[in-house]
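A.B. asks: structure, please.
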Amino acid sequence: MDDIDSEIIRSLVRNSRITLSQMSKEIDVPDATISNRLKKLENNVIKQYTLIVNPEEIGLTVTAIIIIQTESEKHENVKYELSKLEEVSEVYTVSGEYDILIKAWAHGIEELNEIMNVKIRSIDGVEDLTEMIVLERVKEDVIPVL
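C.D. replies: The predicted structure is shown next:
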């Protein structure tokens, strides 16, 4: 990946709906070059095009960061099952006292409680969990292109 590829990605991060001609002018590279580079980037760098919504506007008023301890031999099953839950947007395996960190979304505290007690705690291999309710989103962004 060179400087032109980085500029294409930066441009898309700023505005994923930018046209090829707008990007061409912005980066000062011909449309055909942008198009060819973009196709190559879509093969191995760009995972998907998506959209970021305002969670409160769609009723998701509670966000929680949940750290989970798993039984060692059932760790793979736990992370797989967590990744299937529609209320969970991120699943990370981590080092330290806990094994997995997830980000979960809910329409209210009651729903979050149900997610934790009915869906997460019932996964075979979950030993313990600790939840932290997000009070304020200071920065929530896409991966920076450095």
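
A.B. asks: drop to CA atoms for contacts and neighbour counts, all remaining ones
C.D. replies: OK.

A.B. asks: list of residues touching whichever strand or helix holds L101?
C.D. replies: Counting by DSSP states H and E, the element that carries L101 is strand 100-106. Here strand 100-106 makes contact (Cα atoms under 8 Å, 6 or more residues apart in numbering) with 60-70, 79, 87-94, 112.

A.B. asks: quick check: longest helix in this protein by residues?
C.D. replies: Using DSSP state H, we find that the single longest helix of the chain is helix 31-44.

A.B. asks: show me how far that helix is from its chain's centre.
C.D. replies: Between the centre of helix 31-44 and the centre of its chain there are 24 Å (Cα atoms, centre = their mean, to the nearest Å).

A.B. asks: please generate a structure for the following sequence too, so the two can be compared:
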Amino acid sequence: MDALDTRLIARLRANARTPIAELAQALGVSRGTVSNRLARLEREGTITGYTLRLRPEATPEDVVAWTSIAVEGQQRSVIQALLGEPGVAALHDTNGRWDLLAELRVGNLAEVSAVLERIRRIPGITASETSVHLRSFKG
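C.D. replies: Below is the predicted model of the structure:
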């Protein structure tokens, strides 16, 4: 993946229904370039599907968890892999013991387990620790 792929994926993460013509204009490339890149990213398995995002309060039954992640080596490739993971609702750079903090938002605990299995297989991730959200007192 290059910088254009990264920018394309970022725009699709913000709105997966963005028309190709609009993506092309925003990225400063032709519609054919966007179409070809999307086809390649799908074929290579980088893009595994398209989904929708709901306001957190719209799905109170979702399981929310936070995974702290330690990265060794090239952090950029780990970030790209995590941004492509459907179970990762948000990703944050942190300091201290952990390098990244991923917010997971899925339908049930079995899905949390599946997301964690996929995350642990990402090259460069050396350790992780997950906490499941039980309830909020403020916010």
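
A.B. asks: can you pull the TM-score for these?
C.D. replies: Superposed pair, TM-score by TM-score structural alignment, normalised by the length of the second structure: 0.56. Supporting alignment: 86 aligned residues with a Cα RMSD of 1.8 Å.

A.B. asks: all helices of the second structure, in order?
C.D. replies: Under the criterion DSSP H, the second structure contains helices at 3-14, 20-27, 31-43, 75-83, 109-120.

A.B. asks: re the thing from before, quick one: the longest helix of the first structure aligns where in the second structure?
C.D. replies: Following TM-score structural alignment, helix 31-44 of the first structure has no partner segment in the second structure.

A.B. asks: ok, the closest residue to L60 of the first structure other than its chain neighbours to I52 of the first structure distance?
C.D. replies: Nearest residue to L60 of the first structure, sequence neighbours excluded (Cα to Cα, 6 or more residues apart in numbering): H107, at 4.5 Å. Distance, H107 of the first structure to I52 of the first structure, by Cα to Cα, to the nearest Å: 17 Å.

A.B. asks: which one of these two is surrounded by more residues?
C.D. replies: Taking other Cα atoms under 10 Å, H107 of the first structure and I52 do not tie; H107 has more neighbours (16 against 7).

A.B. asks: and the more buried one, how far is that from I115 of the first structure?
C.D. replies: From H107 of the first structure to I115 of the first structure the distance is 11 Å (Cα to Cα).

A.B. asks: same question, R10 of the first structure
C.D. replies: 36 Å.

A.B. asks: which of those two has more neighbours?
C.D. replies: I115 (19 against 15).

A.B. asks: how near is that one to L82 of the first structure?
C.D. replies: 11 Å.

A.B. asks: what residues do those two have in common as contacts?
C.D. replies: Between them, I115 of the first structure and L82 share no contacting residue under Cα under 8 Å, 6+ apart.

A.B. asks: enumerate every residue touching the most centrally placed residue in the first structure.
C.D. replies: Nearest to the mean C-alpha position of the first structure, by Cα atoms, centre = their mean, lies E90 at 5.2 Å. Listed by Cα under 8 Å, 6+ apart, the contact set of E90 of the first structure reads S83, L101, I102, K103, A104.

A.B. asks: neighbours of the second one, just the number please.
C.D. replies: For L101 of the first structure, the count of nearby residues is 21 (other Cα under 10 Å).

A.B. asks: do you know how far the nearest residue to it once chain neighbours are set aside is from V134 of the first structure?
C.D. replies: Using Cα to Cα, 6+ apart and skipping residues adjacent in sequence, the residue nearest L101 of the first structure is I67, 4.5 Å away. Distance of I67 of the first structure to V134 of the first structure, given as Cα to Cα: 13 Å.
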